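Peer 1: Make a model of this:
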Amino acid sequence: MDKKGPEKKARLLAALDKGMVMIHLDARRPGVLVPPSLRNEAHLRLNLSYRFEPPDLAVGEWGVRCTLSFSGSRFKVAVPWSALFAVTSHVTKEFWMYPDDMPAELIQQTMVTTKASVPEPVAEQVAPPEERPRAVLREVERQEERQEESREPVTPPAEAEGPKDEPPAPRRGHLRLVK
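Peer 2: Below is the predicted model:
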């Protein structure tokens, strides 16, 4: 048995109990049995689930065996633990990777992709303040407010008797797009 076989087996069985699982494997490894069109795949992904009602799904000391459907045709698949390098749970979105079992070209591809996708730091060029465009915001009254102001304000008698020292309550400003 592969030295990480018991751990892979435990993770796979736990994930299968929750729902659909995707296993990632190197189909070129010895002992892997997949359809002939997929035998040269460095990163083959297979979905497993108890909901597929597989009559022969076996997760054992050697690895995984199951009959799966490929383009409508059934095929008996066998995956030893040494060929399996990752397990993904569709339900919990958990992902377990075993980098020691990953194909070398996938590791290299990941490193190249990572280097290409991370740009090198560039000094940020900020325009001097005098060259930056300036936005000027000003308060614009709404039509309803203008109409209300043109009418005579009605003050209730209780307010007329109150102290005159208090400043009026500030009005809320509103921004309006003017083209």
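Peer 1: Only C-alpha atoms from now on, for both contacts and neighbour counts.
Peer 2: Fine.
Peer 1: Show me where this protein has its strands.
Peer 2: Remark: strands assigned in the chain by DSSP state E are 21-25, 44-48, 58-59, 63-70, 73-80, 84-89, 95-97.
Peer 1: Mean neighbour count and distance to Glu105 for the ones you listed - can I get that in JSON lines?
Peer 2: Putting those into JSON lines (neighbours: other C-alpha atoms under 10 Å; distance: least, C-alpha to C-alpha, whole Å) gives the following:
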{"stretch": "strand 21-25", "mean neighbour count": "23", "distance to Glu105": "13"}
{"stretch": "strand 44-48", "mean neighbour count": "17", "distance to Glu105": "13"}
{"stretch": "strand 58-59", "mean neighbour count": "16", "distance to Glu105": "28"}
{"stretch": "strand 63-70", "mean neighbour count": "17", "distance to Glu105": "23"}
{"stretch": "strand 73-80", "mean neighbour count": "16", "distance to Glu105": "20"}
{"stretch": "strand 84-89", "mean neighbour count": "22", "distance to Glu105": "13"}
{"stretch": "strand 95-97", "mean neighbour count": "14", "distance to Glu105": "16"}
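Peer 1: To compare with the earlier structure, here is another sequence to fold:
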Amino acid sequence: MDKKGPEKKARLLAELDKGMVMICLDARRPGVLVPPSLRTEAYLRLNLSYRFDPPDLTVGEWGVRCTLSFSGSRFKVAVPWSALFAITSQVTREEWVYPDDMPPEVLQQLMLTSKASIPETGAEQPAAPAPAERPRAVLREVVLQEQPPAEEAPAAPAPAATEGPPKDEPPTPRRGHLRLVK
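Peer 2: Prediction:
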């Protein structure tokens, strides 16, 4: 078993208990068994899950063995711990990377990508300004004026006949603003 084998095994088993897990491996390493079309892959990703109801999923001292489906065909896969260089939980989106086991070209590509995101100048870049705070609504207490008692209130003028429907008739229903277009 390679040095990181027990750590990788414990991590993979813990994440499989939560749900689907993606493992990243170098299919060119000795002991790896994958379909012939994938044997030259330096960065091969496989999904494992107990929900796939695998009849033979084995996570042991040597590595991982399982029958998986590739383009509708089943194939017995074997991945030694030395070939596995990353584990990603599809449930929590956490990722564990083992750079010592990464293929050189994958590690180089990763370094080129990270260098591209770092500015060429050695000077520190100023921090981005904090986003402006949105103005908050100001709440204030509204005090209602007390109405004078009904006996002291001035009499309201009688409504004119043309001002609207009489009090006995219900108001005419308003038409909705949506219409059906066929």
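Peer 1: hang on, the earlier thing: any chance of the strands of structure 1 in TSV, with distance to Ala10 of structure 1 too?
Peer 2: Formatted as TSV, those follow (distance: least, C-alpha to C-alpha, whole Å):
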stretch	distance to Ala10 of structure 1
strand 21-25	13
strand 44-48	15
strand 58-59	9
strand 63-70	11
strand 73-80	14
strand 84-89	11
strand 95-97	11
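Peer 1: Next, the contact list for the residue positioned nearest the centre of structure 1, please.
Peer 2: Closest to where the C-alpha atoms of structure 1 average out (C-alpha atoms, centre = their mean) is Lys93, at 9.6 Å. Taking C-alpha atoms under 8 Å, 6 or more residues apart in numbering as the contact definition, Lys93 of structure 1 lies against nothing.
Peer 1: same check, this time on the one 4 residues further on
Peer 2: Counting by C-alpha under 8 Å, 6+ apart, Met97 of structure 1 touches 85-87.
Peer 1: Next, format these as CSV and append distance to Thr114 of structure 1.
Peer 2: Shown next, in CSV, are these (distance: C-alpha to C-alpha, whole Å):
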residue, distance to Thr114 of structure 1
Phe85, 20
Ala86, 19
Val87, 21
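Peer 1: ok, the residues you listed vs Glu145 of structure 1, which is closest?
Peer 2: Of all the contacts of Met97 of structure 1, Glu145 of structure 1 sits closest to Val87, with 64.1 Å by C-alpha to C-alpha.
Peer 1: now the closest one: how far from Glu94 of structure 1?
Peer 2: As for Val87 of structure 1, its distance to Glu94 of structure 1 is 8 Å (criterion: C-alpha to C-alpha, to the nearest Å).
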